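In: got a sequence here, can you build the structure:
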Amino acid sequence: MMNLSQKDVSLGEAHGSIDTTQRKGPWWRQLFVFFGPAYLVSVGYMDPGNWATDLAGGSRFGYSLLWVLLMSNVIAILLQNLAARLGIVRGRDLAQANREVYPAYINIPLYILAEIAIAACDLAEVLGMAIGIELLTGLPLAYGVCITVLDTFLLLFLQRLGMRRMEAFIVGLIAVVGLSFLVEIILARPAAGDILTGFVPVLHGKEALYIAIGIIGATVMPHNLYLHSALVQTRKIGQGAEHIRRALRINFLDSAVALNLAFLVNAAILILAATVFFKTGKTDVASIKEAHRLLPMLGTQLAPKLFAIALIASGQSSTLTGTLAGQIVMEGYLQLRINPWVRRLMTRLLAIIPAVIVIILFGEKEVDDLLVLSQVILSVQLGFAVIPLIHFVSDKATMGAFTIRPIIKLLAWGAALLLLYLNVKLVIEEAVPVMAATGHPGWKVLITLGSLGAAALLLYIGLHPWIERQVRHKTLQLHPQPDHLQDWTLPSFRHVAVALDFSEHDEKLLAYAVGQGGAAGRYLLIHVVESASTHLLGRETDDFETRKDQERLDRYGAILQEKGLQSHTVLGFRHRSREIARIIREQQADMLVIGSHGHTGLKDLLYGETVNAVRHELKIPVLVVSL
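Out: The predicted structure is shown next:
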């Protein structure tokens, strides 16, 4: 299950998998090779968690908050480009950079906060998809929430197809969302002049300010910064400053196009709410379900169906990228890689369990409050991702000539302070009254301690470059410098074990084994019997299959001896990986040759993961032969 290799790169299985160094073909085709990472990031800016604030803003204040959406989009483009810069120039994602710079007692809470943010984001996406399924099919919300666990297998399938096909699938979902709202806008027929007035900065009272805070607070999400800094590393770029500058320029264009498309989707939701609800006097529409119920006012049943389809596509695309962000955070902070289906299932269950509990105990009327809570949790995490990011791309020691310019640094800190202020305000206005209403003193103590701890952590990471003039740069690379390659000693293997599965591949495995041990080697031939009897009797089994397997194993040994090679055979019983490891330890073999059939994901559940399980049990070299 666990794979601790390739810790020094982000998204190891896809790192540098898309070559951008080939300059064949027209210029637009070269650009297309770079395009993709920002589209995966952009889905986080139009996920179901953003829909409630857009609907509330449009229904209550018409088009007047469009300028807030535009400002949020400008901030998003700025920060996402900083994340992309970090990945391109330093070859580090944000989690890896944090691990290099901050001590463990800082990185542990940063990791926990990042995981909480990803779970909160996934909660919004689960609820959004479930609501979309309910609106489209009538399936009860609790069942819809449970169904969303199935997209675990969709992610596995997409990862098997490769990064470009995954990007194409996500872009397809974005296209579904965009086209759905384009049709909605055409049906609504808003006045272009009225829309333009919405880009004039104005706030109509305290309630408009509160909605504006919600829109901005739900726009930039912390997991997107981790995600973007890793995804740009899936592109292999050439060596040298000019190649890096080219990659930075094209990624800026990629981000600008993708995030402006996300802005158009959010603007379309707000415009739709303003045209259909605000213009008709229905200014209290704030929930997704209520908006769907009132959309037939456009005079067609197509509008609510498209709304539900867009909601499902939005939730599905966001949840896939959220899982990638979770993988990046875990690998970067903990240097730990686990199977994608395990990672996906963990994240999904953390979202599904609270959603099902709330729906069962309190009913579907509390779902909108749960959506708001997920956005509040995301808001709390933002400063812990943005502040380190700005520090990293401002550091001349690590960024060199690619350090951000003073004007960009000023804009970045201004955006960070604005987001921090608005998010703190949102948390205070949303979370504190809810907790205080419980009347339990334990909650007040918990809130106070949590607030003080978060403030202290935020202050530390904000002042860290000034606290420690010499920033500690602990490398994540596992490969030592090649200073003494001339001193190596060639290994020799005298007792080579071979794990045989009695298939047409046995001859290949034996050939590889002899290639390692040579004529002077001694060969241990292993086969594990997994018949029904072995699960009951273990080594005491004496059934027909066991006898035949021993005969075949002895025949292999005799063939090797006929060729002048030393060999001996041992049968194992019941548990394949455990028995192979046990036999090798008992017989003191100094190398193992084993075959790999290349199955992963769901097939690992069916057939087991013999290679990985055996490899982690042994301290000797393991040669894995692809069959």
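In: from here on, just use CA atoms for contacts and neighbour counts.
Out: OK.
In: all helices of the stretch 451-600 of the chain, in order?
Out: 506-517, 532-537, 544-562, 576-587 (DSSP state H, counting those that start in this stretch).
In: list the buried residues in stretch 409-422.
Out: Under the neighbour-count criterion of 16 or more other CA atoms under 10 Å, stretch 409-422 has 409, 412, 415-416, 419-420, 422 buried.
In: wait, which of the residues you listed is closest to residue 296?
Out: Each of those was checked against residue 296 using CA to CA; the closest is residue 422, at 35.5 Å.
In: give me the distance between that closest one and residue 382.
Out: Separation of residue 422 from residue 382 (CA to CA, to the nearest Å) stands at 11 Å.
In: likewise residue 294?
Out: Applying CA to CA, the value for residue 294 to residue 382 is 34 Å.
In: the two: who's more crowded?
Out: Set side by side, residue 294 and residue 382 give different neighbour counts by other CA atoms under 10 Å, the larger being at residue 382 (23 against 15).
In: and for comparison, fold this next one:
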Amino acid sequence: MKNIFKIGPGTLVTAAFIGPGTVTVCTLAGVQFGYSLLWALALSIVACIVLQEMSARLGIVTQQGLSEVLKSQFDNKIVRWILITLVLSAIFIGNAAYEAGNISGGVLGLSTILGSPIVKIGAISINYMSLIIGVIAFVLLYIGNYKILERSLIALVLLMSVAFIITAIVTKPDLSLLFKGFVPDFSADKILTIVGLIGTTVVPYNLFLHASIVSEKWKSKEELPEARKDTIVAIVLGGLVSMAIIIAGAAIQQTEVHNAADLAKGLEPVFGAMAKYVLSMGLFAAGITSAITAPLAAAYVVKGCLGWKDGLKSKSFRSVWMFILFLGILFSSLGIKSIVIIRFAQIANGLLLPIIAIFLLWVMNQKNILGNFANSLKQNVLGFLIVLITCFLGIRGIWKVIENM
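Out: The predicted structure follows:
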């Protein structure tokens, strides 16, 4: 029984993507487009499994993180620094946006219970709840002793996830419409939401994080089947929760979502008037857990890229996560609606994903470091298709933004 309920690296990856972004983007997808984007989420789940399996395999075979392996493959200093700059730029931009979304998710939850988070000081508007959540994340990261609190918060996130699954069943969706939702549709008005769904499921920094943490659990190549099972089961379960959120969102009888109370309407068939409190606590918990993970992951990536040997409590390591946390607090305090920030963060991740996926795919074909565990033809075809699709959607998404300017 202990082995069944033991949390593995795959579960931590899933916990990272079941955050405020998933709840918000999936609910918006359901409200605006019904079941018609379930196919995009199914594609995201497959892409997540394929890429995270590569990341886990790399970590177990090399006992190193993705950034360390990437760096070791280039002898030419100029090429190496160009590569490091590209990786760090993608991680910094993505994680700063993601951190702003995480903190905004926590604010979205709290503001439903405590009221407006905006305080005006002269001509300046300050979101004080962003500062509160930022300070909590800072203290937990600085002392490094947040395991007990993290488990409690994950329990609240799980409660929210189960609530959405039950709601999706209780709303009795039209099965014929549900199955039609798995037919691909690339309509222009849906492109940014599709990119957001991919960005909230296949989180770029998770590819770095997964490769780094699997080596703590598995030391032998013979344990790869167990790692694959852990990855697939965890991501599929997370994907089912995301689908349940879309289905629950499709049952909401309105076309606009402005706050957590609107998001919570998807849970009303089960929880009634208490729905907004269940969702609010879940969003707050998801926001805090993700607000801890994103800066930490960025610091691990920088540590690997720059070859720092210092510990996790060194000034250099702490300076990285402090910077990401500061940017997250800053962007989430600007008076922009939380839902807008969260949605932007997922779209930014979706646009940056192809860059990281290309690096990962290239590394997974280096037989000099992976030997017989390098990518097979089937794995390369799947990986290449994912890169092509995400590039296509990214270009369409950027073009859509330019058209609307």
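In: that older thread, between the helices of the stretch 451-600 of the first structure, which gets nearest to residue 213 of the first structure?
Out: helix 576-587 (55.6 Å).
In: give the aligned range of that closest one in the second structure.
Out: Mapped onto the second structure using TM-score structural alignment, helix 576-587 of the first structure covers no residues at all.
In: one more: stretch 462-470 of the first structure?
Out: Going by TM-score structural alignment, stretch 462-470 of the first structure lines up with nothing in the second structure.
In: and stretch 558-576 of the first structure, end to end?
Out: One end of stretch 558-576 of the first structure to the other measures 24 Å (CA to CA).
In: is there a neighbour count for the closest residue to residue 550 of the first structure other than its chain neighbours? I'd like the number.
Out: Excluding its sequence neighbours, the residue lying closest to residue 550 of the first structure (CA to CA, 6 or more residues apart in numbering) is residue 571, at 6.8 Å. By other CA under 10 Å, the residues close to residue 571 of the first structure number 17.
In: list the contacts for residue 571 of the first structure?
Out: With contact set as CA atoms under 8 Å, 6 or more residues apart in numbering, residue 571 of the first structure has these partners: 526-529, 550.
In: nearest to residue 170 of the first structure, of these?
Out: Ranked by distance to residue 170 of the first structure (CA to CA), those are led by residue 528 at 43.8 Å.
In: number of residues surrounding the closest one?
Out: What residue 528 of the first structure shows, counting by other CA under 10 Å, is a neighbour count of 24.
In: residue 576 is in contact with that one, correct?
Out: Yes. Residue 528 of the first structure lies in contact with residue 576 (CA atoms under 8 Å); the separation is 5.7 Å.
In: in the first structure, where's the longest helix?
Out: In the first structure, with assignment by DSSP state H, the single longest helix is helix 241-276.
In: where do the strands of the second structure begin and end?
Out: 118-121, 124-127 (DSSP state E).
In: please name the residues that touch residue 344 of the second structure.
Out: Remark: with contacts taken as CA under 8 Å, 6+ apart, residue 344 of the second structure is in contact with 97, 101, 196.
In: rerun at 10 Å
Out: Counting by CA atoms under 10 Å, 6 or more residues apart in numbering, residue 344 of the second structure touches 21, 25, 97-98, 100-101, 192, 196, 199, 338, 350.
In: could these be laid out in JSON lines, adding neighbour count?
Out: Listed next are the contacts of residue 344 of the second structure as JSON lines, based on neighbours: other CA atoms under 10 Å:
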{"residue": "21", "neighbour count": "31"}
{"residue": "25", "neighbour count": "27"}
{"residue": "97", "neighbour count": "26"}
{"residue": "98", "neighbour count": "32"}
{"residue": "100", "neighbour count": "29"}
{"residue": "101", "neighbour count": "31"}
{"residue": "192", "neighbour count": "23"}
{"residue": "196", "neighbour count": "30"}
{"residue": "199", "neighbour count": "30"}
{"residue": "338", "neighbour count": "26"}
{"residue": "350", "neighbour count": "29"}
